[in-house]
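Asker: structure for the following, please:
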Amino acid sequence: MNINELKPAVLKIIGSSNGTVKDKMQAVCELLQINLETYDWVGFYMAHESEPTLHLWAQAGEPTDHTVIPFGKGICGQVAVSNQNFVVDDVTAQDNYIACSIYVKSEVVIPMFKNGKNIGQIDIDSNTPKAFDEKDERFLEWVNEQIAAII
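Answerer: The predicted model follows:
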């Protein structure tokens, strides 16, 4: 499937009356990871309400030990501070990269906003170098908008 073909499936998950928000986030992670060839790991990290940390709420792909990430640490932690998309074509070129797997070659992290506040992010790892482009960024921004609407 391509990105545009996945949008109706994302909307179906989000609009379902079954499951919690975390269940829906998990289903979206699985949908993207299974259907997009370069999306080897997909996760949602959400900001803690009172501490400067991100907490893993849902993920598809290999399990990770990185379930809590301090703001500023790694690509995810940097996005929590900058509020900007971060596309990494080559993770080995990043000084502040947190390695989740020796196979990961590139990463994209897109912040999620609700009422103008950064509440979390979607994080995608790929075992393919330079796996992400502007189409991925726009699609993942859209996914985050759909998730934020149900939080």
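Asker: from here on, just use CA atoms for contacts and neighbour counts.
Answerer: Will do.
Asker: check contacts around Val21.
Answerer: If you count contacts by Cα atoms under 8 Å, 6 or more residues apart in numbering, Val21 has them with Ile150, Ile151.
Asker: if you set the cut-off to 10 Å instead, what comes out?
Answerer: Ile14, Ala27, Trp57, Ala58, Ile147, Ala148, Ile150, Ile151 (Cα atoms under 10 Å, 6 or more residues apart in numbering).
Asker: following up with a second sequence; could you model it the same way so I can compare the two?
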Amino acid sequence: MFDTLKPKIKAITNTKEETETKLKNICDLLQENVPHYDWVGFYFRNGKKEELKLGPYTGEPTDHTIIPFGKGICGQVAVSNQNFVVPDVQAQDNYIACSITVKSEIVVPLFVNGENIGQIDIDSNTPDPFTDEDERFLEFVNAEVAKIIEP
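Answerer: Model (predicted):
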């Protein structure tokens, strides 16, 4: 499945659309084509502040438009610079609940010129659906996105 999505990701990033539109189109593509991706969004560092700001996303609206570094899964990834896979959100002490239907989450940092400038965040209503294949695919997505983000 992911191999068929890779050329579609590249096609989106190579369009003449604005970056925000490209990011939204990537979110839409992933949510529509990966059955266990129920909420897909990008968070970016909010200027020089130690917080993340919600960017384009697809799925249920969220109140979490600003996330302090260190708080929740996204905030932890902003500090650790490491992928974070949560098979069961109920088992996480530092989890920020976006919806009662969310069972698991994966967050992969987005690097531009070696700097963590944001992340892709995926919530799933399916318990423990994420594999190494998801991680590698989302790393690919972020590498493609990094090419269109202005440093």
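Asker: TM-score for these two?
Answerer: Aligned and superposed, the two chains score 0.97 in TM-score terms (TM-score structural alignment, normalised by the length of the first structure); 149 aligned residues with a Cα RMSD of 0.6 Å.
Asker: re the thing from before, ok, of the contacts of Val21 of the first structure, which one's closest to Gly116 of the first structure?
Answerer: Top of the list for closeness to Gly116 of the first structure, among these and by Cα to Cα, is Ala148 at 10.9 Å.
Asker: any idea which element that closest one lies in?
Answerer: Assigned by DSSP states H and E, Ala148 of the first structure belongs to helix 134-150.
Asker: cool, Val42 of the first structure as well?
Answerer: Taking DSSP H and E as the definition, Val42 of the first structure sits inside strand 41-47.
Asker: matching residues in the second structure for that strand?
Answerer: Counting by TM-score structural alignment, strand 41-47 of the first structure falls onto residues 39-45 of the second structure.
Asker: for that stretch, which residues meet the burial criterion?
Answerer: Using 16 or more other Cα atoms under 10 Å as the test for burial, stretch 39-45 of the second structure gives Trp39, Val40, Gly41, Phe42, Tyr43, Phe44, Arg45.
Asker: would CSV of those residues with distance to Ala78 of the second structure be doable?
Answerer: Shown next, in CSV, are the buried residues of stretch 39-45 of the second structure (distance: Cα to Cα, whole Å):
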residue, distance to Ala78 of the second structure
Trp39, 19
Val40, 17
Gly41, 15
Phe42, 12
Tyr43, 10
Phe44, 9
Arg45, 8
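Asker: quick check, nearest of the residues you listed to Cys74 of the second structure?
Answerer: Using Cα to Cα, Tyr43 is the member of those that lies nearest Cys74 of the second structure, at 8.1 Å.
Asker: who's in contact with the closest one?
Answerer: For Tyr43 of the second structure, the contacting residues are 51-57, 65-67, 74-75, 78, 107, 109-110, 117-121, by Cα under 10 Å, 6+ apart.
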